[in-house]
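No letters, just coordinates:
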């Protein structure tokens, strides 16, 4: 393990996201997944970057309280932000189509808040990535939603899927942040433990 300072910890990923799991595996970390069942609520006065940090800390703290003292919990939450509001996860095919029509031909931000905590230390941080979508046809949107069923994804899309290949014109910032975890920042903060 490159991060030998972590050998004294049992690492826990507080997320059911298969993308976050895969990204941490690619870092070469040995960890377990423990999903929090906290209600994802945030105070309405929170701003764009504060929302995902708040939710990540909520999830991380819920898991941290259940674990022994040698655990290090990594929690994250990703939101899509457009026109001063959160674009959530679609519950239905119709919602997914409507969200993608809203994002089509425009720019939005993807913000991931991360919380890493042990019994003695806690860090919260975020990453913002600007994403520009080309104009997408109704057929392209329906094809993507039918094929990939993006109901577990903020904004109703995964950049690593078909729609990312054909619809994302450009990004500024971390690609992995759009997938759900700004791995470069996570790595830097893990060095502090």
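That came in fine, so what should we check first? Every value quoted in this text rests on a predicted model; they were computed, and no experiment measured them.

going forward, measure contacts and count neighbours with C-alpha atoms only.
Will do.

My guess is residue 54 contacts residue 42. True?
Yes. Judged on CA atoms under 8 Å, residue 54 makes contact with residue 42 at a distance of 7.0 Å.

So for these two, which sits in the more crowded spot?
Taking other CA atoms under 10 Å, residue 54 and residue 42 do not tie; residue 54 has more neighbours (23 against 13).

any idea which helix or strand comes after the one helix or strand that one maps to?
Assessed by DSSP states H and E, residue 54 sits inside helix 50-64. Per DSSP H and E, the first helix or strand lying C-terminal to helix 50-64 is strand 71-82.

Okay, the residue nearest to residue 115 when sequence neighbours are not counted and residue 176: tell me how far apart.
Nearest residue to residue 115, sequence neighbours excluded (CA to CA, 6 or more residues apart in numbering): residue 124, at 4.4 Å. Going from residue 124 to residue 176 by CA to CA, to the nearest Å gives 18 Å.

try it against this one:
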């Protein structure tokens, strides 16, 4: 029997995978996320996904293990999770009325082999007032999300346009993931 393990504690990733009707287990990675500032955003997101997947694959050597990581970039600057409310305000203000990129890297590990890929989606925000931003920060939603917003929640009110995979912005590019799993021999 095939065994799939999601190497993530993200409730959003768990919900997305659950909606596909695929049986899986969740096992969080314990790696410390360290980003090499000399790497491109694409390499950063795939490296983090790979580190997570390989960490969990050590505990599940006969399973298909999926690791993922999502980052937001604006003008080649990585916007991770905000340190505090002031940092969230700064990030959201920089995204106001602008287009930015959301990259989700995914690594699948099975039988000692790893395959990594990323999906990039462009997101354009409406112009945001300080009141919009402060109200959103008070909701608490942006404080644990890359780029300080969640497209699947109240942050959706800021989005004017999206070009690419919506689910990648949420945290897991489902259609690409299923295709990649099938190439590894997983029956979805």
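Received it, and whenever you're ready, just let me know what you need. What you are looking at is a predicted structure, and each value in this text was computed from that prediction instead of being measured.

and the residue nearest to residue 115 of structure 1, which of the three is it?
Secondary structure state of residue 124 of structure 1, per DSSP: H, G, I helix; E, B strand; the rest coil, is strand.

cool, residue 157 of structure 2 as well?
helix.

Mind telling me what residue 133 of structure 2 corresponds to in structure 1?
Here residue 133 of structure 2 is matched to residue 141 in structure 1, going by TM-score structural alignment.

Tell me which residues touch its match, please.
Going by CA atoms under 8 Å, 6 or more residues apart in numbering, residue 141 of structure 1 touches 97, 100-101, 163.

Can you report how many residues lie near the closest residue to residue 48 of structure 2 other than its chain neighbours?
Leaving aside its chain neighbours, residue 48 of structure 2 sits nearest to residue 69 (6.2 Å; criterion: CA to CA, 6+ apart). Around residue 69 of structure 2 there are 26 other residues, counting by other CA under 10 Å.

Likewise for residue 168 of structure 1?
Neighbour number of residue 168 of structure 1 under other CA under 10 Å is 20.

which parts of stretch 16-31 of structure 1 are buried?
Residues 17, 19-21, 23-24, 31 are the ones in stretch 16-31 of structure 1 that count as buried (16 or more other CA atoms under 10 Å).

in structure 2, what residues pair with that stretch?
Under TM-score structural alignment, stretch 16-31 of structure 1 corresponds to residues 9-24 of structure 2.

can you give me the strands for structure 2?
4-6, 25-26, 64-74, 77-79, 99-110, 113-125, 159-163 (DSSP state E).

May I see those organised as a markdown table, with distance to residue 146 of structure 2 added?
Shown next, in a markdown table, are those (distance: least, CA to CA, whole Å):
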| stretch | distance to residue 146 of structure 2 |
| --- | --- |
| strand 4-6 | 19 |
| strand 25-26 | 21 |
| strand 64-74 | 6 |
| strand 77-79 | 6 |
| strand 99-110 | 9 |
| strand 113-125 | 13 |
| strand 159-163 | 15 |
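
Quick check: the gap between the residue sitting furthest away from the middle of structure 2 and residue 152 of structure 2.
Centroid-distance maximum for structure 2: residue 1 at 28.3 Å, with CA atoms, centre = their mean. Applying CA to CA, the value for residue 1 of structure 2 to residue 152 of structure 2 is 33 Å.

and what of residue 91 of structure 2?
18 Å.

Could you check which of those two is surrounded by more residues?
Neighbour totals were compared for residue 91 of structure 2 and residue 152, and residue 91 leads with 21 against 13 (other CA under 10 Å).

Which position in structure 1 pairs with that one?
The alignment partner of residue 91 of structure 2 in structure 1, by TM-score structural alignment, is residue 99.

I'd guessed its match sits against residue 155; true?
Yes. Look at residue 99 of structure 1 against residue 155 with CA under 8 Å: they come within range, at 6.4 Å.

and for those two, which residues touch both?
Joint contacts of residue 99 of structure 1 and residue 155 (CA under 8 Å, 6+ apart) are 87, 90.

excluding its backbone neighbours, what's nearest residue 171 of structure 1?
residue 131 (4.5 Å).

Would you mind finding the match for the one you found in structure 2?
If you follow residue 131 of structure 1 across to structure 2 using TM-score structural alignment, you land on residue 123.

Its match and residue 166 touch, don't they?
No. Applying CA under 8 Å as the test, residue 123 of structure 2 and residue 166 come out as separate, 9.4 Å apart.

Quick check on these two: which one has the bigger neighbour count.
Neighbour comparison, residue 123 of structure 2 and residue 166: the larger count goes to residue 123, with 22 against 18 (by other CA under 10 Å).
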